[in-house]
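Participant: Could you look at this predicted model? Sequence included:
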Amino acid sequence: MASDPHKPVLLLAGALCLALVAAGAAGQDANDQAKEKAKDQAKEKAKDQAKEKAKPASPIYGVTVPDGLRDWRLIAPALEDAPLNELRAVLGNDLAVAAYRDGTRPFPDGTVLVKLAWERMRSPDFESATVPGRATTVQVMVKDSRRYPESGGWGFGRFVDGQPVDAGQHETCFACHEARVSDRDFVFTRYAR
């Protein structure tokens, strides 16, 4: 039996064809997977946008309470005397924290500050301590210079029980910040180190 001198070449060519077909199929699978991932991401983005539109928004500014804010970092606590008599905690998103830490002013667009407030009450367990009682408000500031040029680049929202308060109360937000802290980019809260 004489060996066919073309057999190794034919085997190699056959193997190469199979490899190319497999690579083409793998490439097609990767392409299909990428398309599927892009579709999934578009669906998620559309869901998020619909959810954001469905959330209660402040009059005048259209600001909403951010999702996940209870996982944000503390900027500073505060006590408010009578007549409000509140304990407060100001939280910030990552941009806010970085701006405070680095001393960046004005705050960059995308900065979000949230003030959580509760009635102050004496601790039932330790009489000299004050603890949070009933939640009173959630107040939100969003920095977006293009969207809010008339209010120093800030949008405001004040919420009670998850619902925005009336437009009249929102009309006072910027005037108060402008009168008292215009030199600090209209932000009252100082970073507690």
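Facilitator: Received the coordinates, thanks.
Participant: hey, let's count contacts and neighbours off CA atoms from now on
Facilitator: OK.
Participant: Same question for residue 12, what's its three-state structure.
Facilitator: The assignment at residue 12 comes out as helix when based on DSSP: H, G, I helix; E, B strand; the rest coil.
Participant: brain fart, residue 99
Facilitator: Assignment for residue 99 (three-state DSSP): helix.
Participant: Alongside the first one, take a look at this:
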Amino acid sequence: MNVDLKELWNNADEALLSPDFDRLESQSEGVLRSISKVLKIEFWINLLFSPLVIVWLAISEMWWLALLQLVFSAGYFFYYKMLINKTSGFDYSQNVLQGLKATYRYLHVFLLHYKILMWLIFPVIGSIAFMRGVHVGYTQAGGVDFWFNYKIWLVILGALLVAALVSWLINWLVNLLYGHKIKRLKQQIKDFENNSGDL
């Protein structure tokens, strides 16, 4: 099998120096910088408020919740630090396309985790806690037949509507902060691969 190594090397250089590659580098650099900026802001806001929440839980003698918040915060900060390093310190001197694909996969998984966590904290746990409070208040006030009271079902319906609205707002906010930028990065990688296939 005759392979012209010099020709392969020249073709590789041409691909690396192609306008498509330059465009991918400049566009992806802008997207990664934008994502990194949002991650850093969120990181520092949480770094400021998490200790306050932990101290408040400890003062309120909710030790298990304080410990849970501490473990969650430690994992959160480690995760965010890793993502910040991947987005702000991306190495364009290495295999850029594979590196961007790997970074995209990290960000895609992060986005999925982020949405699930936000949905669990606010609409799901919030609705459960609210209905638990309604049930306790109703029974303590001497109410009977909780599930057969039509007013309770109106409250449940209202809680579900609020949960749906909060879920929509969370989805909108997360997409505004991260989702659209991550999709843009995916599209840039896809465009580069399609254009490279045409060379």
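Facilitator: Structure's in. What do you need? What you are looking at is a predicted structure, and each value in this text was computed from that prediction instead of being measured.
Participant: Need the TM-score between these chains.
Facilitator: Here the TM-score for the pair of chains, by TM-score structural alignment, normalised by the length of the first structure, is 0.27; 66 aligned residues with a Cα RMSD of 3.8 Å.
Participant: For residue 52 of the first structure, give its distance to residue 46 of the first structure.
Facilitator: Counting by Cα to Cα, to the nearest Å, the separation of residue 52 of the first structure from residue 46 of the first structure is 10 Å.
Participant: do the same with residue 137 of the first structure
Facilitator: Residue 137 of the first structure is 29 Å from residue 46 of the first structure, by Cα to Cα.
Participant: in the first structure, which spans are helices?
Facilitator: 7-54, 94-102, 167-171, 173-181 (DSSP state H).
Participant: what's the closest of these to residue 80 of the first structure?
Facilitator: Minimum separation from residue 80 of the first structure across these (Cα to Cα) falls at helix 173-181, 16.0 Å.
Participant: of residue 52 and residue 46 of the first structure, who's got more company?
Facilitator: residue 52 (16 against 12; other Cα atoms under 10 Å).
Participant: Would you pull up how far the helix or strand where residue 29 of the second structure lies lies from the middle of the chain?
Facilitator: Per DSSP states H and E: residue 29 of the second structure is located in helix 19-59. Distance of helix 19-59 of the second structure from the chain centroid (Cα atoms, centre = their mean, to the nearest Å) equals 10 Å.
Participant: Output the contacting helices and strands for it.
Facilitator: Packed against helix 19-59 of the second structure, as judged by 3 or more Cα pairs under 8 Å, 6 or more residues apart in numbering; DSSP states H and E, are the following elements: helix 63-88, helix 180-197.
Participant: In JSON lines: those, plus mean neighbour count.
Facilitator: Formatted as JSON lines, these follow (neighbours: other Cα atoms under 10 Å):
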{"stretch": "helix 63-88", "mean neighbour count": "15"}
{"stretch": "helix 180-197", "mean neighbour count": "15"}
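Participant: With distance to residue 109 of the second structure added, can I get those in CSV?
Facilitator: CSV is the format used below for those (distance: least, Cα to Cα, whole Å):
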stretch, distance to residue 109 of the second structure
helix 63-88, 11
helix 180-197, 11
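Participant: These: which one's closest to residue 154 of the second structure?
Facilitator: Across those, closest to residue 154 of the second structure is helix 63-88 (Cα to Cα), at 31.8 Å.
Participant: Next secondary structure element downstream of that closest one?
Facilitator: With elements assigned by DSSP H and E, the helix or strand that comes after helix 63-88 of the second structure is helix 96-119.
Participant: what helices or strands is that next one leaning on?
Facilitator: The contact analysis (3+ Cα pairs under 8 Å, 6+ apart) places helix 96-119 of the second structure against helix 63-88, helix 150-174, helix 180-197.
Participant: Please repeat the previous calculation with a cut-off of 6 Å.
Facilitator: Contact partners of helix 96-119 of the second structure among helices and strands, from 3 or more Cα pairs under 6 Å, 6 or more residues apart in numbering; DSSP states H and E: none.
Participant: Just want the angle from it to helix 63-88.
Facilitator: 150 degrees (axes from the mean of the first three to the mean of the last three Cα atoms, to 10 degrees).
Participant: buried set for helix 96-119 of the second structure?
Facilitator: Buried residues in helix 96-119 of the second structure, counted by 16 or more other Cα atoms under 10 Å: 96-97, 100, 103-104, 107-108, 110-111, 114-115, 118-119.
Participant: hmm, back to that, for residue 87 of the first structure, which of the helices of the first structure is the nearest?
Facilitator: Of all those, helix 173-181 comes closest under Cα to Cα, at 19.7 Å.
Participant: Packing partners of the closest one?
Facilitator: Partner elements for helix 173-181 of the first structure (3+ Cα pairs under 6 Å, 6+ apart): none found.
Participant: buried ones in that helix?
Facilitator: Those would be 173-174, 177-178, for helix 173-181 of the first structure by 16+ other Cα under 10 Å.
Participant: Now these in JSON lines, please, with extra columns for distance to residue 89 of the first structure.
Facilitator: Shown next, in JSON lines, are the buried residues of helix 173-181 of the first structure (distance: Cα to Cα, whole Å):
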{"residue": "173", "distance to residue 89 of the first structure": "18"}
{"residue": "174", "distance to residue 89 of the first structure": "20"}
{"residue": "177", "distance to residue 89 of the first structure": "18"}
{"residue": "178", "distance to residue 89 of the first structure": "22"}
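Participant: how close does residue 30 of the first structure get to residue 14 of the first structure?
Facilitator: 24 Å.
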